[in-house]
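**Q** my questions are about this predicted structure, shown below with the sequence.
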Amino acid sequence: MNKTTQIYGIRAIIEAINHEEPIDKVFLQKGLKGDLSRELESLVRRKGINSSYVPIEKLNRLTKNNHQGAVANISPISFHELEQLVESVMETNETPLFLILDQLSDVRNFGAIIRTAECTGVNGIIIQKKGAAPVTADTIKTSAGAAFKVRIAKVDHVKDAVYYLQASGVTVIAATEKTKNTIYDLDFTIPCAIVMGAEDRGISPSILKASDHLAKLPLLGEIESLNVSVACAVFLYEVVRQRHS
C-alpha cells in the first residue's frame, strides 16, 4: 500500500511544488525568516496549498531530519481538476452522482466516506484545498483502498464547485438538520451532488444558501446527530434505493 510521503527542507518543498507534486499540507515553523522561507510562503499562498504555522517542537516530532523549518506531506493519490472530472462524468453517465465534502477534517471519516462512495457508485468526490482532511495512510487504510478507485477533485472554494455543478445540470442537495424535508421527500434519480459538512459545525451557511435543496435524516432517539460518515452512507444508499428499486 502506498503511504503518504513526507519531504522536509525549504528548498526541497519549493521544488516539489514547482514540479506539481500532489502536496496535501505544508507545516511551517512560526517566526521563520529569510528570503527562501518567504519564497516558500508566497508559493504556498499562490498555489492555494493547505498550510499551518507550528512551533519547532511540532516539526521535530514530524521528522528527525534537518527540516530547516518546513515539512510537507505528499498525497499518495493524484487529484483531478473539477472541470475535467465533471465533463468526463457528464459525457459518460446519464445520472451522475457527486459528493461534496465541506471542510471535513477527520482523515478516518474521510476514508470511511470514500469507501462508501465507491460502493454506491459515486462518480467523483469534491473537497476544498484548504481546511479539508488530507489523504494520508490512515485515509487509504480506512477506505480499504477505495481512495485509489474514486476520483477526487480539489477546489479553491466549495461554493464555486456548487455553482459549476449547477451550471452543468446537476442538482445540489445539502445534508443538514436545518430543514423540514427528509431524504425521503427528495428525488435522487436525477443528476445530483450531495453536500456533507464538517464534523463540528456542519455545512457552512453560504453553501446551504447556494444549494438547490436541503434534506435531513429523521432521528428518533435523544442524540441529535449521526457521525458524518454514517450519515453520508445513509444518504448515498437512499440514492441507490431510488435508482435501483
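**A** Structure's in. What do you need?
**Q** please make it C-alpha for all contacts and neighbour counts, starting now.
**A** Fine.
**Q** mind giving me the packing neighbours of the longest helix seen in the chain?
**A** Secondary structure of the chain per DSSP state H: the longest helix is helix 228-244. Using 3 or more Cα pairs under 8 Å, 6 or more residues apart in numbering; DSSP states H and E, the elements in contact with helix 228-244 are helix 107-119.
**Q** mind listing what's buried along the helix it packs on?
**A** Residues 107, 108, 109, 110, 111, 112, 113, 114, 115, 116, 117, 118 are the ones in helix 107-119 that count as buried (16 or more other Cα atoms under 10 Å).
**Q** run through the residues that contact the closest residue to the fourth one other than its chain neighbours.
**A** If you skip the residues right next to it in sequence, residue 110 has residue 139 as its closest partner in space, 6.4 Å away by Cα to Cα, 6 or more residues apart in numbering. If you count contacts by Cα atoms under 8 Å, 6 or more residues apart in numbering, residue 139 has them with 107, 108, 110, 111, 112, 147.
**Q** below is an additional structure, to be compared with the one above:
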Amino acid sequence: MSPERLQRINQMLDNRQPDLTVCLDKVHKTNNIAAVIRTADAIGIHQVHAVWPDIEMRVSGNTASGSQQWVKTIKHYHFSEAAEQFKRQEMQVVVTNFSESAVDFREIDYTKPTAIVLGNERDGVSAEAIAHADHQVKIPMIGMVQSLNVSVAAALMMYEAQRQRQLANLYGQRKLDEAYCQTKLFEQGHPIYAKACRRKGIPYPAIDPLGQIVADACWWERMRAPDPDAEPE
C-alpha cells in the first residue's frame, strides 16, 4: 500500500461519524439510493439504513461511484427493525414530514446521535416512521414545487449535520472499532491479498502503522500455496 493510499484511508476512518445515519423509508429507485450513499460517504456517514419490504435492494455501482465499498447499507423489512437499532444507539429520530409540528430542518441539533429518515417523493415517510419520530422537520420551499428529490433533500440535511459537527470539532477523532478499521485497511490497501484470503479461507492479517501486512511464515505459506479451487491447466 502506498503512503498516499494509507493516508487517505486513515483520514476517512478518522472522520467517520458512527452516531449519524440516514434511513430511507421505502425509497424504491436505486439511483436515488445510490446517490444518497454517495453523499453519505462524502460527509463521513459510516452506514445507511433502507426499509424495503418487497423488493431486493440493488445499488448501481456507476451512480454510487464506488461509495458502497465504504458505506454499509443495512436492509430492513419493517421500520420498527430500524427504529430498534436507533434506540440501542440512543439516536434521536428526525423524520421529514409536512405537518403542523414540523420545524425547519436547520433547527435540529445534529451533534447529538441522529438518524435522519426520509421517504419517497410520492408517499413520504410511513406512519410507522412518524410514530417513532422525536422530531419532524421540513425543508422550506417558496416555489411552486412542494417536494424535492429524496437524494437532494438528504444531501441538504446531511451537509447541515456536517456543518454543525465540524463547528463542534467532532471530526478527526477515530470512533470506529479497531477491528473494522483493520479490515478496511487490508481490503482497500491490499485488495489482491484480501481476495485471495476470502477465496482460500485464510484469516485477514494485521496491518501495521505503515500500512504493511503483519503475518507469520505460516500465513505467507498458505497464501503462496496453490488455490484448491483453481481449475487445472
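**A** Done, it's in. Quick caveat: nothing in here was measured; it's all calculated off a predicted structure.
**Q** re the thing from before, how far apart are the longest helix of structure 1 and its match in structure 2?
**A** Taken over the aligned residues, the distance from helix 228-244 of structure 1 to structure 2 averages 0.5 Å (mean Cα distance after the TM-score superposition for structure 1).
**Q** kindly name the residues of structure 2 that line up with that helix.
**A** The alignment of helix 228-244 of structure 1 onto structure 2 (TM-score structural alignment) spans residues 150-166.
**Q** residues in contact with that stretch?
**A** Contacts for stretch 150-166 of structure 2 (Cα under 8 Å, 6+ apart): 22, 32-33, 35-36, 39-40, 43, 105-106, 109-111, 116, 118-121, 139, 171.
**Q** wait, is residue 163 of structure 1 part of a helix?
**A** Yes. Using DSSP: H, G, I helix; E, B strand; the rest coil, the secondary structure at residue 163 of structure 1 is a helix.
**Q** just give me the neighbour total for the equivalent of it over in structure 2.
**A** By TM-score structural alignment, residue 163 of structure 1 lines up with residue 84 in structure 2. For residue 84 of structure 2, the count of nearby residues is 12 (other Cα atoms under 10 Å).
**Q** for residue 178 of structure 2, same thing?
**A** Residues near residue 178 of structure 2, counting by other Cα under 10 Å: 11.
**Q** circling back to that earlier point, nearest to residue 133 of structure 1, of the contacts of residue 139 of structure 1?
**A** Among the contacts of residue 139 of structure 1, residue 107 lies closest to residue 133 of structure 1 (Cα to Cα), at 5.4 Å.
**Q** could you pull out the strands in structure 1 for me?
**A** 5-8, 23-29, 51-54, 70-74, 97-101, 124-128, 152-155, 171-175, 192-196, 213-215 (DSSP state E).
**Q** for those strands, which one sits closest to residue 206 of structure 1?
**A** Of these, the one closest to residue 206 of structure 1 (Cα to Cα) turns out to be strand 171-175, at 11.3 Å.
**Q** run through who's touching the closest one.
**A** Contacts of strand 171-175 of structure 1 (Cα under 8 Å, 6+ apart): 162, 165-166, 190-197, 203, 208, 211-216.
**Q** ok so, going back, turn the strands of structure 1 into JSON lines, columns for mean neighbour count and distance to residue 16 of structure 1.
**A** JSON lines is the format used below for the strands of structure 1 (neighbours: other Cα atoms under 10 Å; distance: least, Cα to Cα, whole Å):
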{"stretch": "strand 5-8", "mean neighbour count": "18", "distance to residue 16 of structure 1": "9"}
{"stretch": "strand 23-29", "mean neighbour count": "23", "distance to residue 16 of structure 1": "8"}
{"stretch": "strand 51-54", "mean neighbour count": "16", "distance to residue 16 of structure 1": "15"}
{"stretch": "strand 70-74", "mean neighbour count": "24", "distance to residue 16 of structure 1": "9"}
{"stretch": "strand 97-101", "mean neighbour count": "24", "distance to residue 16 of structure 1": "26"}
{"stretch": "strand 124-128", "mean neighbour count": "24", "distance to residue 16 of structure 1": "20"}
{"stretch": "strand 152-155", "mean neighbour count": "20", "distance to residue 16 of structure 1": "18"}
{"stretch": "strand 171-175", "mean neighbour count": "24", "distance to residue 16 of structure 1": "35"}
{"stretch": "strand 192-196", "mean neighbour count": "25", "distance to residue 16 of structure 1": "31"}
{"stretch": "strand 213-215", "mean neighbour count": "20", "distance to residue 16 of structure 1": "41"}
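**Q** can I get these in TSV with distance to residue 61 of structure 1?
**A** Below are these laid out as TSV (distance: least, Cα to Cα, whole Å):
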stretch	distance to residue 61 of structure 1
strand 5-8	12
strand 23-29	12
strand 51-54	11
strand 70-74	11
strand 97-101	29
strand 124-128	27
strand 152-155	28
strand 171-175	37
strand 192-196	32
strand 213-215	43
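**Q** so which of the ones you listed is nearest residue 227 of structure 1?
**A** Nearest to residue 227 of structure 1, of the strands of structure 1 and by Cα to Cα, is strand 192-196 at 11.0 Å.
**Q** noted, bye for now.
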